[in-house]
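Asks: My questions are about this predicted structure, shown below with the sequence.
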Amino acid sequence: MSVLDERIGPFPLGQAAFGAAPEEPHQEEIQRAVSHAEHVDDFDMRHLRYFLAVVRSGTVSAAAKELRISQPSLSQQIKRLEQRIGAALFVRSSRGVELTAGGRAFLREIQSIPGQLRSAIAAAAPTPALWSVGVCGGVPAEVLAEVQNGLAGQGAHHVGSRPGPHLRMRSVGAAEQPELLEHGEIVFGIMRLPVTAPHLARAVVWDEPLGVVLPTAHPLASQPSLTWEDLSTQRLLWYDEGCAPGYADAVPAQLTALGWKAVLHPVDQDQQALFVHALQTTRDLVALRPSTAVTDDPQLVWRPLPTASAPRERLAVTALAGSRAARYLGRVAARCGWPYRA
């Protein structure tokens, strides 16, 4: 995975969005900025985007595909950037590219520029802002509606007050979200708890017990209840670590403590169609989901786990701890009754 998503999206997160008071720049700071700008007149934000795209993708060909330009054109632009800097940024090999020492130094210094530029645009732009929200796979529609109503402040404003922000929900894997939050590529994330990243504030918007999901043709589907002995002969269709870091390890550990040391069958459960297909075509395979996640699917049945303390699926809205977004999330959580931890 990359260090940074290079795309500069139209979802600024600035002072205007959260009502922070603007600060007047000092004259010496302006003079210093002007002096620095004199030396970068021939730099283009496009070059930074291209550089960050290659860092993220690991290969020039993959970056070119993502940027929708030809590979020779991207290679030429990277060479021009290296010539302007006066140092090689990448070591090229048959496996892809790696940053040189100079490339790593360059990355450290420039990776915050896209976020700073977005903040500057947001500070000058009129509200409402457009905020990007990363959504991990398998999030129920009612959760998205709850988040929409909470973060956008629908129904919370008095008549005549300015409208709330606009949200853009986008599919982002849980493993990617902490990094994109840190670099401002998304403002909020929706992911399953627990999360391994320690620097995230979180507000729980969904908390449901897990139960056993089976296809209708499964031999156990006709039983109204299941025992641990029934489940001991079944493999568990489960998330790989990249789909749900933290959660993917925590739930199997809880099941082992309850008496079911399940043999895991990992799959990319971010894709519902693959989830259902695997259950229907693989013998001795069951899954775990909250009942509401499969109620409307006629191909599946749900049975409770044989315990009063079943593992739970908790979905949370997250933001970078200490940020304006986190403070805003805290106020929304208090208003909506979402359990919140900074």
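Replies: Great, that's in hand. Numbers count the residues shown, from 1 in each chain.
Asks: make it CA atoms for all contacts and neighbour counts henceforth
Replies: Noted.
Asks: what's next to the strand or helix carrying residue 315, contact-wise?
Replies: For residue 315, the host element (DSSP states H and E) is strand 312-320. The contact list for strand 312-320, computed with Cα atoms under 8 Å, 6 or more residues apart in numbering, reads 139, 147, 178, 181-182, 187-193, 199-210, 289-290, 325-326, 329.
Asks: Next step: the residues you listed restricted to helices.
Replies: The members of those that map onto helices under DSSP state H are 147, 178, 181-182, 325-326, 329.
Asks: What's the first helix or strand after the helix or strand where residue 145 lies?
Replies: Residue 145 belongs to helix 141-151 when assigned by DSSP H and E. Next helix or strand after helix 141-151 toward the C-terminus (DSSP H and E): strand 166-171.
Asks: packing partners for that following strand?
Replies: strand 130-135 (3 or more Cα pairs under 8 Å, 6 or more residues apart in numbering; DSSP states H and E).
Asks: so the strand it packs on versus strand 166-171, what angle?
Replies: Angle of strand 130-135 versus strand 166-171, following axes from the mean of the first three to the mean of the last three Cα atoms, to 10 degrees, is 30 degrees.
Asks: outside of strand 130-135, which residues touch it?
Replies: 10-13, 165-174, 177, 185-191.
Asks: how about the helices in the stretch 201-342 of the chain?
Replies: All helices of the stretch 201-342 of the chain, identified by DSSP state H, counting those that start in this stretch, fall at 228-232, 247-258, 272-281, 324-336.
Asks: Rebuild these as a markdown table, extending it with mean neighbour count and distance to residue 214.
Replies: Formatted as a markdown table, those follow (neighbours: other Cα atoms under 10 Å; distance: least, Cα to Cα, whole Å):
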| stretch | mean neighbour count | distance to residue 214 |
| --- | --- | --- |
| helix 228-232 | 14 | 11 |
| helix 247-258 | 16 | 17 |
| helix 272-281 | 15 | 7 |
| helix 324-336 | 18 | 34 |
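Asks: also this one, for the comparison:
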Amino acid sequence: MELRYLRYFVAVARERHFTRAAHALGISQPPLSQQIKRLEEEVGTPLFRRLTRGVELTEAGEAFYEDACKILAMSDAALEKARGIARGLNGSLSIGITSSDAFHPKIFTLIRHYQMQNPAVTVHQIEANMSSLMAMLGEGELDIAFVRLPCESSKAFDLKMLDREPMVVALHRKHPLAEQGSLAPEQLRDSPMILFPREVAPGLYERVYTYCERAGIDMQRTLQASQLSSSLSMVAAGGGFALVPQSMAAIAKPDVTYHPLSDPALYTDIALCWRRFERSRTVKRFLAMMD
């Protein structure tokens, strides 16, 4: 059964008159009468009673009218949804973030602006470590991901820089250096370092490790945290010092103080990462916000 038959039927049912329905549809009355007749033959029963001045629905017509309206509404919604997805206005967007990304204000400002501008798009946020995010992006489980550079596996994707963020020193408030402002890495030689596992972010791990090693910090005394964020809990417990992105200083732990490095050479870049030759309109609309 063709949808146009249903549209013709609904128009006649609403107007209760063939001529008025034909005018509303923009066609002449004889072809409309023929289409309704074919529809009734296909259904196998009259849908209208022909009156002197118009028509009225039969009992079968009343039931058919309710279902026809639902079918047409569903058809229109399906068309609008497909067109919206094609324009990037509907659909879904899966965004990957690391635990340390969660404290950077620019990231969630972007996500919030996107949600406000695209209310019909369902946004999913997935938190994982860098290696997992890159694997998920490559397998199509994510549409985009915010990553911390350096990240070797990110080179397989397109990148757009968001921010360059310095690393800062996190100390227990009773640490001998806690009253100072900026610190040189050499001042930390007597304290054990708390470092996240290499598999969490291999590139950043190597950068931090090399930086500390060059400063003469004994890397054999390193304590391991499960994540960048959990290293702060270990600092609060008096475990040693940690180097964390500056935005993580937003975590206000009573026993933790934050200090900039006097040597600004240690930093991490935040970038948005997506698959090359991406065709999704929802992704392209997100990328357009960053121009």
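Replies: That came through, no problem. The shown structure was predicted, so the numbers you read here are calculated from the model rather than taken from an experiment.
Asks: TM-score them against each other, please.
Replies: The TM-score (TM-score structural alignment, normalised by the length of structure 2) is 0.60; 203 aligned residues with a Cα RMSD of 3.0 Å.
Asks: one step back: take the contacts of strand 312-320 of structure 1 and keep only those in strands.
Replies: Here DSSP state E is the test, and the contacts of strand 312-320 of structure 1 give 188-193, 200-210, 289-290 as lying in strands.
Asks: Mind giving me the PyMOL command for buried ones among the residues you listed?
Replies: Filtering these down to the buried ones (16 or more other Cα atoms under 10 Å) takes a single PyMOL command:
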select buried, resi 188+189+190+191+192+193+200+201+202+203+204+205+206+208+209+210+289+290
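Asks: Specify, as a residue range, where the strand holding residue 315 of structure 1 falls in structure 2.
Replies: Using TM-score structural alignment, the residues of structure 2 aligned to strand 312-320 of structure 1 are 267-275.
Asks: How far off centre is that stretch?
Replies: Relative to the chain's own centre, stretch 267-275 of structure 2 is displaced by 15 Å; criterion: Cα atoms, centre = their mean, to the nearest Å.
Asks: Ok, stretch 138-147 of structure 2 next?
Replies: The answer for stretch 138-147 of structure 2 is 9 Å, by Cα atoms, centre = their mean.
Asks: so that stretch matches what in structure 1?
Replies: Against structure 1, stretch 138-147 of structure 2 falls on residues 182-191 (TM-score structural alignment).
Asks: Residue 55 of structure 1 and residue 97 of structure 1: what is the separation?
Replies: According to Cα to Cα, to the nearest Å, residue 55 of structure 1 stands 8 Å off from residue 97 of structure 1.
Asks: which of those two has more neighbours?
Replies: residue 55 (26 against 17; other Cα atoms under 10 Å).
Asks: tell me which element the more buried one falls in.
Replies: Of the helices and strands defined by DSSP H and E, residue 55 of structure 1 is found in helix 45-57.
Asks: May I see the buried residues of the helix or strand following that helix?
Replies: Going down the chain from helix 45-57 of structure 1, the next helix or strand is helix 60-67, by DSSP H and E. Going by neighbour count (16+ other Cα under 10 Å), the buried part of helix 60-67 of structure 1 is 60-64, 67.
Asks: My guess is residue 254 of structure 1 contacts residue 311. True?
Replies: Yes: with contact defined as Cα atoms under 8 Å, residue 254 of structure 1 reaches residue 311; the gap is 6.7 Å.
Asks: just to revisit the earlier point, tabulate the ones in helices among the contacts of strand 312-320 of structure 1 (JSON lines), appending distance to residue 316 of structure 1.
Replies: Output for these, formatted as JSON lines (distance: Cα to Cα, whole Å):
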{"residue": "147", "distance to residue 316 of structure 1": "9"}
{"residue": "178", "distance to residue 316 of structure 1": "13"}
{"residue": "181", "distance to residue 316 of structure 1": "14"}
{"residue": "182", "distance to residue 316 of structure 1": "17"}
{"residue": "325", "distance to residue 316 of structure 1": "14"}
{"residue": "326", "distance to residue 316 of structure 1": "13"}
{"residue": "329", "distance to residue 316 of structure 1": "11"}
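Asks: out of those residues, who's nearest residue 306 of structure 1?
Replies: Minimum distance to residue 306 of structure 1 across those is 31.9 Å, recorded for residue 147 (Cα to Cα).
Asks: which residue lines up with that closest one in structure 2?
Replies: Residue 147 of structure 1 maps onto residue 110 in structure 2, by TM-score structural alignment.
Asks: how far away is its match from residue 147 of structure 2?
Replies: For residue 110 of structure 2 relative to residue 147 of structure 2 (Cα to Cα), the value is 15 Å.
Asks: Ok, residue 91 of structure 2 next?
Replies: Where residue 147 of structure 2 is concerned, residue 91 of structure 2 sits at a distance of 24 Å (Cα to Cα).
Asks: How about residue 232 of structure 2?
Replies: For residue 232 of structure 2 relative to residue 147 of structure 2 (Cα to Cα), the value is 20 Å.
Asks: swap in residue 250 of structure 2?
Replies: 19 Å.
Asks: now do residue 13 of structure 2
Replies: Counting by Cα to Cα, the gap from residue 13 of structure 2 to residue 147 of structure 2 is 58 Å.
Asks: again, but for residue 98 of structure 2
Replies: Separation of residue 98 of structure 2 from residue 147 of structure 2 (Cα to Cα) stands at 7 Å.
Asks: Now do the shared contacts for these two.
Replies: With Cα under 8 Å, 6+ apart, residue 98 of structure 2 and residue 147 have common neighbours residue 130.
Asks: In contact with residue 224 of structure 1, which residues are there?
Replies: residue 303.
Asks: Looking for the alignment partner of it in structure 2.
Replies: In structure 2, residue 224 of structure 1 lands on residue 181 (TM-score structural alignment).
Asks: What of residue 205 of structure 1?
Replies: Checking with TM-score structural alignment, residue 205 of structure 1 has residue 162 as its match.
Asks: Now that match: closest residue in space, sequence neighbours ignored.
Replies: residue 271 (5.1 Å; Cα to Cα, 6 or more residues apart in numbering).
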